[in-house]
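*Asks:* the following comprises the amino acid sequence and a computationally predicted model.
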Amino acid sequence: MKYLTWFILFIATTALGLQSSGETAKASQRVFRLDGGDVTYVVGINDSGQLQMVYWGKRLPATQEFASPKPVPSASSFDMSSNTTPQEFAGWGEGLYVEPDLKITFPDGNRDLVLKYASHTASKDELDVVMKDISREIYVKVRYHMDPATGIVRRSAEVSNRTGAPIAIEQVASGTYHLPRANNYQLHYVTGRWAGEWDLQAQPIHGGKTVLESRRGTTGSQNNPWVMIDHTTDHDQDQGDVWFATLGWSGSWQIAIEQDAVKGVRITGGPNTFDFSYYLKSGETFQTPYFYGGFSDHGVGGASRLLHRFEVDSLLPHAPHPKLRPVLYNSWEATTFNVNEAGQMALAEKAASIGVERFVMDDGWFGQRNDDHAGLGDWTVNTAKFPHGLKPLIDKVHSLNMDFGLWVEPEMVNPNSDLYRKHPDWVLNFKGRPRTEGRNQLVLNLARKDVHDYVFQVLDKLLNENDIAFLKWDYNRNWSEPGWPAVPIEEQKNVYVDFTRNYYDILRKLREKHPNLEIESCSGGGSRVDLGVLHLTDEVWPSDNTDAYDRLFLQEGFTYAYTPAVMMAWVTESPTWVNHRTLSLDYRFLSAMQGSLGIGADLNKWTAEDFAIAKKMIATYKSIRETVQRGDLYRLMSPREGEQSVTESVSRDGKQVVTFAFLHSSSQLYPFPRIYLRGLDEDATYKLNIVDGKMHEDTPQQATGAYWMHHGADVDLRGDFKAAMFILDRQ
C-alpha cells in the first residue's frame, strides 16, 4: 500500500499532457501509442506505477482509444500480480519470479529493486519512459523507437546509478515483449555448429521457460539471437499473425521465452546472465543493446520480408541506400596459406576474365604465417612472399578493373608471434591457470584500452599504406578463461560488455576514417551474425560450408532473420571438402546466386567450358542482383519438406521476378511439383525468360500475373541434383 500511496503523490505533481499525433499520452489514461507501417504498439502506466503492455499487433485506426491498463490480479499467493502483469521493464523485487529485466546488488547487500514511473518524453516515433526505484537513486530510461516504414520497434534501456556508491548489475535486459494470452503458440529459432549453422527449429510454447543463449563471448552459431512466434494453426508461409524479436548484440547474449501462470508469453532479451556482473560506479549509466521486435499478419514469410526491408533501409551502413554487393573472388581454396605475388596476380587475371568485381586475398600474407600455428597478431606484410609490399598486387588488381580486399583476424594472436612474446598479458586469461588454445590461437582481451588501441592502429596503418576497399574480418574461435586480471576484482566481469563495446568502437572508427571501406563479419562461418554487427559491417559470411546442396538449407534458415543483401554465397570446388559430393557448376552457381555472389574455387583447375559457364552466370547475376539482394523473398518450397526447393524474389518496383528451383533426386517418374508464384500484379503481363533448365512445353512465353500465381508454372527437372532458373519481366 505504501508503494501505491507514494506513486499517487508523485503522479499528482507530474504533468503528462498530450503528445504529438504519432503517440498519445493522456493525463487521465496515461497511455502511449506508437504507429509504424502496419503495426500499432501501445503501453501505459497502470495504477501501481508499472509500465505495462497494452497492445501490439496490426495497426488500428487513429481514432481507437485505450483505457489505462490495470495490473493483472494475482493468480494466487504463489504468483502475485507482479508476475502476471505484462510489465515492459521489471526490477527484481515485489515477489517477482518471472525473468526480471534488471537485478542489482547494492553495497549494503540489498537486492530488492522496485521500479515505478517517474516521467516520460515522447515524439511521433519515439518514447522514453523513466522509471525509478521506490527509495534508491536508481533510474532506468526505457526507450522505444518505431521504424515508420516497417513498424519494427527498437527497445533499449539506460540504467543510471545516482546512489553515491558503486553497484553491481547482476542481470540486465533491453526489455520484455509480451504476446496476447493464447494456447497455441509455436516458437521458431535456429541452432547450429561450425559448418552446420542456421538449422531451423520449431516447437510449441508450453508453460515454463525456453532460454536461447550464447555463453561464448560472441554471438555464436549454437543459437542465433532471433526468434519468431506464430500460431500452430498457421501453416501457410504468407498467412497468419507472427511476432518476432532479434537482439543487436555481438557478445554473450540470452533470450528467454516464458509462458507465465496466466498463459501470457514474455520475450526478454539482453546480455547473458551467466557469469555476468557489471560494476557501475556512481554517476555512470549502463546502456543496454538494442532489442528489436516486429509483427506481421502475413505469416513467417511476411515477417522475414519485413525484417529484410528494415535491415536494408534502416540498419545497414549507408542505409537507406547501401551499396549492392559486388561479385567477389577469394583466393583461399586456390592457395590456402601459400600466397605470393605472382600466384595472386595470376588468379586475379582469371577472376577478371569472368566478370569478378572484387579480388580478395585470404590468409597467409602477413608475419610468419605459413600455417595456422604462427603469425596472428603480427599484421605486417611477409616480405618473402611480397618483397615489394602489397602495392604491386593491388595495382595489378586495379588494372583489371577490380577493387582489392584482404583477410584479417585482428582479435586473435598465436602464442608463436612477436605480439604474444611481447605482451602475453594481453589475452583473456585467469592468472596462474592454463590458457586453452583453439586453432592454435588465443583471444586478445579487446576490453583493454591498450589492446583496443593496438588493433585500431595496426588496421588503420594497413589501410593508410594500401588502397584496400574491403576487409574480411574473421574470428576463428570462442572464448575460454574470460579473465581480466589487470583490473580490480569487482570490475573483471565487465569484460563481457567492454570487449564487445570496444569491438564496435574499432569498426566505427575505421569506417569514419576510411569512409569507402567495406567490411565482412566472419567467424568461422556464421558465428557472429546479429543486428549489432550488421549496423557496422556490409556483409556477413553465413558458413564455411559451401556445399551447394547444404547451402539450400543454410540459406533458408539464414533468410528467416537476415536479408540476402548481406548473405555471401560462394561457388567453390566439386567435390566439396564437406560431403565429397559432386555437383555441376551450373547447380553451384544457381545455389549461390540466391544470395550475394562470390567465387571461391581454384580457377587454376578450371576448364575453358567452366570459364564460359561462369562468365555467363555472372553476367546474368548482375542483371538480377538488385532483385535478389533487395527484393521481396518468397520461400515457395522448402528443402526441409521434400526433394524440392524453390525461392522467388520480386523486385521492389515489381518489374522483375526471379525464381530458382532445385531438385535433390527424382523417383518413380514423378514430375517436379507445380510452382505457384506469389507477389505479382494479377492484371499485369509478364514475359518468361528461361536462364537455366527447361520448362514444360505447354508453358506460355508470356501470361498474366494471375496465371503465374493461380495456374502456376512447371519446370522440367529430372535426375539427381538438378536446378533451374527463370525470370519474369513485367511488360
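*Replies:* Now that the structure is in, tell me what you want to look at. Numbering: from 1, shown residues only.

*Asks:* going by C-alpha atoms from here, please, whenever you check contacts or count neighbours.
*Replies:* Will do.

*Asks:* show me the contacts for residue 402.
*Replies:* The contact partners of residue 402, by Cα atoms under 8 Å, 6 or more residues apart in numbering, come to 352, 356, 357, 358, 359.

*Asks:* run a quick neighbour tally on the third one.
*Replies:* The one in question is residue 357. Neighbours of residue 357 under the rule other Cα atoms under 10 Å: 20.

*Asks:* got it, and the first one?
*Replies:* Using other Cα under 10 Å, the number of residues around residue 352 comes to 20.

*Asks:* got a list of what the closest residue in space to it that isn't next to it in sequence touches?
*Replies:* Once flanking residues are discounted, residue 352 sits nearest to residue 400: 6.2 Å by Cα to Cα, 6 or more residues apart in numbering. By Cα under 8 Å, 6+ apart, the contact list for residue 400 reads 348, 349, 352.

*Asks:* just the helices in the protein please.
*Replies:* Counting by DSSP state H, residue ranges of the helices within the chain are 2-12, 81-84, 299-310, 332-335, 341-353, 391-399, 418-422, 449-465, 495-513, 531-534, 548-561, 585-592, 608-630, 705-706.

*Asks:* buried residues, the longest one. List them.
*Replies:* In other words, helix 608-630. Under the neighbour-count criterion of 16 or more other Cα atoms under 10 Å, helix 608-630 has 611, 614-615, 617-618, 621-622, 624-630 buried.

*Asks:* in addition, the following structure is provided for comparison:
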Amino acid sequence: MQVTGSQPLFFLQCAASSYVIGVHPQGTLCHLYWGPKVSADACADFAKLLDIPVRPFSTDIRNSDGARTPLDILPSEYPTANTGDFAPPAIDVEHADGSRGLRLAYESHRIIPGKPPIPGLPSTYAETDDEAATLEILLRDAPSNILVTLRYAVFANRDAIARSAEVKNEGAQPVTLRRALSAAIDFPERPLDMIHLPGAWARERWVERQPLHSGEQWIASRRGASSHQHNPFFALASPETTEEQGEVFGFSFVYSGNHIGGVDVDQYRRPRALAGIHPDGFAWRLETGETFHTPEVVLAHSSQGLGALSRTYHRLYRERLVRGPWRDRERPVLINNWEATYFDFTEDKLAGIASIAAEIGCELFVLDDGWFGRRGAPDSALGDWFVNKDKLPDGLSALVKRINDQGLAFGLWFEPEMVSEKSRLHEQHPDWCLHLPNRPRTQSRFQLVLDFSRAEVVDAIFAQMEAVIASAPIRYIKWDMNRHLTEIGSAALPPGRQGETAHRHILGVYSLLERILARFPEILIEGCSGGGGRFDPGMLHYTPQIWTSDNSDAIARLRIQHGTSLVYPLCTMGAHISAVPNHQVHRATSMRTRGHVALAGIFGFELDLGALNQADRDEAATLTRLAKKLRHLIRHGDHYRLADPFATEDAAWMIALPDASEAIVTHVTTLIHANWHAPRLRLRALDPDATYRNEINSAEQWRGDFLMRVGLPLTHRHDFTSTLWHLKRV
C-alpha cells in the first residue's frame, strides 16, 4: 500500500492487481483504477485522470481558482445523494430539518497494520499484522459534521480487498441514515457482463450472465435474509471471459440480511457498481456522537478467468473468514435422520439408524426436527427448547449415550429464530415476535419470527439452548431458519427507530451465534435456511459449513453446487446422499452417482440406511471410506470447474492440492444423445513432467502433460452415470 503526492493518490497493491484512489482538487475522493497490477511510479499519469472536463448539461461546482468541477461525472469513491450526482448514491442522510444531502470531502487518512474487526458484524480477518494492511480515509461533510470513514483492508498476498464504511454524527443534531452502502466503484466506459446467482427453494444459486445495459440492474433481497432468490454476490466480466481467461471483478457481501448489489450504466456508458444493505425499509437514527458500521464487501479481481476468481474467494473464505477450531479440521461424515423418519421416531428407531450408520463408517449422528416441546407436526412448539418426553421418555442424555456407545458423536437440530403460536413461549410472550400494531401476523410454515432486535429475546433463547447443549455431550448443531421476515416491526423500538428493526434483528442473530460459540467453543455449527436460503459469507463466519440445498437429488445438485462454487469453497457445502426416488424431484439415480456428487462437499447421508438393499449398503460403506480418504482435498485443495452443467449435458470438476501431488476428478453425465462420440476431459493444475496413478484403479497411469493437453477418456455413457478418478503423483 502506497500513498503519493501532496494531493494524495492511494495505491492498494494486491498479489497481481491494483486499486487506485485519488483526491480531486475540489476534495471529492475519486476512484481511478481497479485491474491488473500497476506501479505506483505511474502516479503522475493517474493524477491526470483527475482533470475531468465539464460536459454539456452537467452539474458543477466552482473551485477556489474559478475552475468548474462536473459533479455528475466525477468517478466518486463514495457517492452521495442530492448534491449533483444523479447516479445511485452510496449514502443518503436526512438531517434534523428534513433536508437530505452530503458533500463529502477528504480530510485525512491513516494506514493500520493488520485488519481490525467490525463491531458486532462478521468479517474476514488477518491473523498477523503482516498479512494485511488497512487504509482508513476520513471524509467530512462540513455543514453537518457527518464523518464517513472508508476502510480498505488489503490482503497483500491475495487479490482481495475488504471494503466497509463507518458513519459518525459529530453534529449538534440527530440525523437519519436512509442509505448506507458498503462500497461503490465507478468503472470507465467498457463492455461488461453481469454474472450472478439467482434461484429459489430447492433450486439455489443457478448461474446467470447478461451484458450490462443502460440504466439500473440489481440483485436484491427484502426478505430479511440473504435468501434463496438472490445470493449477495455478483461479478462483472469482460465479454470474452471464460473459466480460464479474461478479466473479472467480484463483489461478495459479508451479510445475512436484506441486501442490494448491482450496476447503473450512465449516459456515457460508464458502469457504477454498488453493494450493501438494502435501503428499502432501512432508516437508522444517529444521535450526536453515535456511529453506524456497514458490513464489508469483499472485492476480488482476476485476469485469468472465473476459475481464478473463485479460487481467490475459496482460499480467503476457508482460511480467513471461517474461524475457530473447525476451520482447519476435517469434518465428520454424518447421518441425519430427517428424511428417514421425519417427525415419526422413537429412541429405539434412532438407535437402529445409528447402528447401521456406525457399521458403514459414519462418525456423527444428527437428530433433526421433532425432539423438543410438544412437537409432533410443523405447527407447534418452536421456541420451547426442552426435550419432548413423549418421544424420548428417558431424556436426551440417555439417547446421546446410546449413540455414543455405538461410536458416533451426537448432533442436534435447532431453529432458534422462530416461534410457533402453539408454544409455551408465545403464550407467555406474544409480543416477542416481529409484528405491526393492530395488523395480522403473517405466517409461513405455521411460524412467526422472534424479534431478535430485543436483547431479552436473545437472552431467553440462549438460556434454553445453553441448558440443552450442556445436558449431554452434543458436538454439532444444525441451525435452521425456515421462513422470511414480514411485518418487520418491534414492540421495543420507538416510532422513529422502526426502520432499524431488520438490521438490529440480524445483529441479534449474530450475537446469539457468538454467545453459543463462546460458551461451547468446540461445537460445530452447520447453517441452514430451508436448505440454501442463507448461504452467505456472514453466516460462514459462525457456521463453517452450510446445508447447500434441501434438494439433494444428484442431478439437480450439479447446477446448485456448480453455481455455489463460483464464490464459496467446497469445504463449506453440506452434500448428502439421500433416498431414491428423490423426495424433491422424484428422480432415481444410482448410489454411486449420488455419492460422487456428494463427495464434492461435506459428505453425509440423509436417508434410512436400514431400507437399503445389501448392494447399496456395501456401496455406501465404500463411499464413506472414500470420503474419509479424500476429505483433506476438499479442505485444502484448489477447485477447477471442467464442464458446465448449464451449457452441456455433462458436469465435471477437479480438486487438486496446490503442490500438484494429488487430485480428485469427477465427471457426471446427465442425458445421452444417440451416436455421440464422447470427448476427453482435459485436466488442470498437474505436474506436466510427473506420472499419475489412479488410486481407484491402480492399473491406470498417465503423464501429467497428457492429462492436461489430451485428457482422460470418458467411458461411462448412460444417463445419470459418473466416474471418479483419484490421482496421485507416482
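*Replies:* Looks like it arrived, so ask away. In this text the structure is predicted, and so the values were computed from the model without any measurement.

*Asks:* let me have the contacts of residue 400 of the first structure in a markdown table, extended by distance to residue 472 of the first structure.
*Replies:* Below are the contacts of residue 400 of the first structure laid out as a markdown table (distance: Cα to Cα, whole Å):
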| residue | distance to residue 472 of the first structure |
| --- | --- |
| 348 | 17 |
| 349 | 21 |
| 352 | 20 |
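
*Asks:* spatially central residue in the second structure, please.
*Replies:* The structure's the second structure has its C-alpha centroid closest to residue 536; by Cα atoms, centre = their mean the separation is 2.2 Å.

*Asks:* quick one: contacts for that residue?
*Replies:* 226, 231, 232, 253, 254, 255, 256.

*Asks:* can you tell me what it aligns to in the first structure?
*Replies:* Taking TM-score structural alignment for the superposition, residue 536 of the second structure sits opposite residue 530 in the first structure.

*Asks:* pretty sure residue 513 of the second structure contacts residue 542?
*Replies:* Yes: contact between residue 513 of the second structure and residue 542 holds when scored by Cα atoms under 8 Å: they sit 6.5 Å apart.

*Asks:* okay, now the alignment partner in the first structure of residue 523 of the second structure: neighbour count?
*Replies:* Using TM-score structural alignment as the criterion, residue 523 of the second structure maps onto residue 517 of the first structure. As a burial measure, residue 517 of the first structure scores 18 neighbours (other Cα under 10 Å).

*Asks:* identify the residues contacting residue 267 of the first structure.
*Replies:* 176, 177, 178, 245, 255, 256, 257, 258 are the contacts of residue 267 of the first structure under Cα under 8 Å, 6+ apart.

*Asks:* ok, those residues in the second structure: which stay?
*Replies:* Checking the contacts of residue 267 of the first structure against the second structure (both residues aligned by TM-score structural alignment, their matches' Cα atoms under 8 Å), the contacts still present are 176, 177, 178, 255, 256, 257, 258.

*Asks:* for residue 184 of the first structure, see how far away the closest residue to the first one other than its chain neighbours is.
*Replies:* I take that to be residue 176 of the first structure. Counting by Cα to Cα, 6+ apart, residue 268 is the residue found nearest to residue 176 of the first structure once chain neighbours are left out, at 4.3 Å. Distance, residue 268 of the first structure to residue 184 of the first structure, using Cα to Cα, to the nearest Å: 20 Å.

*Asks:* quick check: buried residues in stretch 677-687 of the first structure?
*Replies:* Buried-residue list, stretch 677-687 of the first structure, by 16+ other Cα under 10 Å: 677, 678, 679, 680, 681, 682, 685, 686, 687.

*Asks:* now the third one: closest residue in space, sequence neighbours ignored.
*Replies:* Read it as residue 679 of the first structure. residue 650 (7.0 Å).

*Asks:* residues near the equivalent of residue 450 of the second structure over in the first structure, how many?
*Replies:* Matched by TM-score structural alignment, residue 450 of the second structure corresponds to residue 444 in the first structure. Neighbour count of residue 444 of the first structure, defined by other Cα under 10 Å: 25.

*Asks:* can I assume residue 444 of the first structure is in contact with residue 424?
*Replies:* No: using Cα under 8 Å, residue 444 of the first structure is not in contact with residue 424, being 9.5 Å away.

*Asks:* which residues do these two both contact?
*Replies:* Contacts common to residue 444 of the first structure and residue 424, judged by Cα under 8 Å, 6+ apart, are absent.

*Asks:* higher neighbour count, residue 268 and residue 184 of the first structure?
*Replies:* More crowded of residue 268 of the first structure and residue 184, by other Cα under 10 Å: residue 268, with 26 against 13.

*Asks:* would you mind measuring from that one to residue 43 of the first structure?
*Replies:* Taking Cα to Cα, one finds residue 268 of the first structure at 16 Å from residue 43 of the first structure.
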